[in-house]
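Colleague: compute the structure for the input listed below.
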Amino acid sequence: MSEKQQRLVLSIIDFLNQSISDGTIKSDDKESIEVAVQCIGEAFGVDPSDQQQVERLSVKPATLPTIFDVYLKTREKVASTSQSSAASGSTASKGPSAEDKAKADKLKQEGNALMSSKKYDEAIEAYSQAIALDTTNPIYYSNRAAAYSSKGDHLSAVGDAELAIATDPKFVKAYHRLGHAQYCLSDFGAAADAFERGLKLDPSNASLKSGLENSKARITNDGSNDSQHDVSTSDSGAAGGGMPNMADMLRNFGGGGGAGGGAGGMPDLASMMNNPQMMAMAQQLMANGGLGNLMQNPAVANMMSRVQQGDMPSMEELMSNPALRDLANQFGAGGGR
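Modeller: Modelled structure (predicted):
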């Protein structure tokens, strides 16, 4: 029995148990469903009472209904885009008007500014309005995917990254968005596949290489996901000593108006801590004792004190601090020092 199958079975069992507890299932049917849950678990070797197994197989915070909802929304969006193009007939090749493109680009810039201010819901709305005006630009879908990931809604990010790829299969940034979202959902096999697809288009892309290595490190020998494995620190885009390159990580999250641009502005700390490379860097620091030395830096200690009090500094604020900027440069130039 593959672990992927067991993950699906556990999600089904969780859904049925939730339906029993919230009253979705009638009381007359409750006993039958409980028996069915037991039979399904035994047939696939899944025991919801085994906490260690549940932790290994769980896809939370995603649930079966949310995963299915993202699938339906993605399918509807793709179908809507296809029908719109078909209905346009001979005008389809012309695409949006110059005026619509200009309005859409302005909305994208507004979304980028909102991302810099951590106003993710407002940024999503701005990107959505841009998409409504111009469905042919993959950057808008990609930027909205980044906004979804920034607020922790990685399932929606997957849907938008797929839409960006469907709009332009050669848009490399979308493969990184997709891989990052899949990685955060602990679907390391799908993440690796996304990074590999991107590398076929851009074999020298350090961010994609790093993401692929980190994803592969989390996949067991039989090809199923295993969230218990440590993140690999030997990726091709890393600096000396296995330390991920800080500059590459900033580029992953950084803004930009170009085709390869991100969602705009400097990245926020919460987004960085969702990044597999950042997690690899943190694990490397803990492994070699560097974390203790790092915390002796007064600027870092002050930052962590603020974080504990709920005051999350922006990346722009961090990089304006000479001590922290020097620290970031050290990571980018030679993490093995």
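Colleague: when you work out contacts or count neighbours from here on, use the C-alpha atoms and nothing else.
Modeller: Fine.
Colleague: so Ile136 is in which element?
Modeller: Quick fix: residue 136 is Thr, not Ile. Using DSSP states H and E, Thr136 falls within no helix or strand.
Colleague: so what's it up against?
Modeller: Gly95, Pro96, Thr167 (Cα atoms under 8 Å, 6 or more residues apart in numbering).
Colleague: cutoff 6 Å now
Modeller: Taking Cα atoms under 6 Å, 6 or more residues apart in numbering as the definition of contact, Thr136 has no neighbours.
Colleague: so it versus Ser117, what's the distance?
Modeller: When distance is defined by Cα to Cα, to the nearest Å, Thr136 is 27 Å away from Ser117.
Colleague: pretty sure Ala282 is in a helix, no?
Modeller: Yes. The assignment for Ala282 (DSSP: H, G, I helix; E, B strand; the rest coil) places it in a helix.
Colleague: quick check: which element contains the closest residue to it other than its chain neighbours?
Modeller: Counting by Cα to Cα, 6 or more residues apart in numbering, Ala282 lies nearest to Leu291, which is 7.8 Å off, once chain neighbours are set aside. Here Leu291 sits within helix 290-295, counting by DSSP H and E.
Colleague: could you also give me the structure for this second sequence? I'd like to compare it with the first:
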Amino acid sequence: MDKTDAPEKKKTRTDPRIEAKINALRRKAKDHLSIKEFNEALQCLDLAIDLHSTSYKLYRMRSIALTCLHEYDRAAADADRVMELAPHIMDGYYHKGFALFHLKDYAAAAHAFQEGLKLNPTDKTLRQGFWDAIALVSQSRTGDAAS
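Modeller: Next up is the predicted model:
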């Protein structure tokens, strides 16, 4: 068992039939994501989250689907939920930073990536996101000063 699974499993015991349905929906969503059927993945994840609203994994996957659909506000909200449910893992911070970056809120994106780096200082994706966001913050400040 992965360490990141532990907090989620301890919270609630789900009826085995409901758990099987959630797992089937998650697998279907994953399959849809892999073939770029993002709306279909989103539908599966919405149903799964209705059945299990405390699964950070479902919110993380839905954040990915929403990002692929360019629904960055909603993706950021799901990333917030991931951070709330699993503050000890970097995934929520990465997805939040990614969504904010695409919303052109570079300072907030840099902050989200930086928070993720506190949990995993060697993660190259978080580090790259942080520096990309910082560069755009600096660039926008330089542009503001010039005008």
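Colleague: equivalent range in structure 2 for the helix holding Leu291 of structure 1?
Modeller: Helix 290-295 of structure 1 corresponds to no residues in structure 2, going by TM-score structural alignment.
Colleague: which residues touch that helix?
Modeller: Here helix 290-295 of structure 1 has contacts from Leu285, Ala301, using Cα under 6 Å, 6+ apart.
Colleague: the equivalent of Asp15 of structure 2 over in structure 1: neighbouring residues, count only.
Modeller: Aligned by TM-score structural alignment, Asp15 of structure 2 pairs with Ser97 of structure 1. Using other Cα atoms under 10 Å, Ser97 of structure 1 has 11 other residues around it.
Colleague: for the stretch 1-150 of structure 1, which segments are assigned as helices?
Modeller: Listed in chain order, the helices of the stretch 1-150 of structure 1 (DSSP state H, counting those that start in this stretch) span 3-21, 27-44, 51-57, 64-88, 98-116, 120-133, 138-150.
Colleague: tell me, which helix in structure 2 spans the most residues?
Modeller: helix 124-146 (DSSP state H).
Colleague: got a list of contacts for that one?
Modeller: Tyr106, Ala110, Phe113.
Colleague: would you mark the buried spots in that helix?
Modeller: Neighbour-count burial for helix 124-146 of structure 2, counted by 16 or more other Cα atoms under 10 Å, picks out Leu126, Arg127, Gly129, Phe130, Ala133, Ile134, Leu136, Val137.
Colleague: stretch 104-112 of structure 2 too?
Modeller: Counting neighbours by 16+ other Cα under 10 Å, the buried set in stretch 104-112 of structure 2 is Tyr106, Ala107, Ala108, Ala109, Ala110, His111, Ala112.
Colleague: what's the matching range in structure 1 for it?
Modeller: Under TM-score structural alignment, the match for stretch 104-112 of structure 2 is residues 186-194.
Colleague: how far does that stretch sit from the chain's center?
Modeller: Distance of stretch 186-194 of structure 1 from the chain centroid (Cα atoms, centre = their mean, to the nearest Å) equals 11 Å.
Colleague: likewise stretch 205-223 of structure 1?
Modeller: 14 Å.
Colleague: for the stretch 201-337 of structure 1, what spans make up the helices?
Modeller: Going by DSSP H, counting those that start in this stretch, the stretch 201-337 of structure 1 shows helices at 206-217, 246-253, 269-273, 276-287, 290-295, 298-308, 315-319, 322-334.
Colleague: next, the buried residues of the second one.
Modeller: What it means is helix 246-253 of structure 1. Of the residues in helix 246-253 of structure 1, those buried (16+ other Cα under 10 Å) are Met246, Asp248, Met249, Arg251, Asn252, Phe253.
Colleague: leaving out chain neighbours, which residue sits closest to Leu47 of structure 2?
Modeller: Leu25 (7.5 Å).
Colleague: can you tell me what the one you found aligns to in structure 1?
Modeller: By TM-score structural alignment, Leu25 of structure 2 lines up with Leu107.
Colleague: Lys119 of structure 1 versus that match, what's the distance?
Modeller: 14 Å.
Colleague: among those two, which residue is more densely surrounded?
Modeller: Neighbour tally, Leu107 of structure 1 and Lys119, criterion other Cα under 10 Å: the higher count belongs to Leu107, 22 against 16.
Colleague: tell me how far that one lies from Cys39 of structure 1.
Modeller: The value you get for Leu107 of structure 1 to Cys39 of structure 1, if Cα to Cα is used, is 53 Å.
Colleague: cool, and Ala333 of structure 1?
Modeller: Taking Cα to Cα, one finds Ala333 of structure 1 at 56 Å from Cys39 of structure 1.
Colleague: between those two, which is the more surrounded one?
Modeller: Ala333 (16 against 13).
Colleague: for that one, give me its contacts.
Modeller: Per Cα under 6 Å, 6+ apart, neighbours of Ala333 of structure 1: none.
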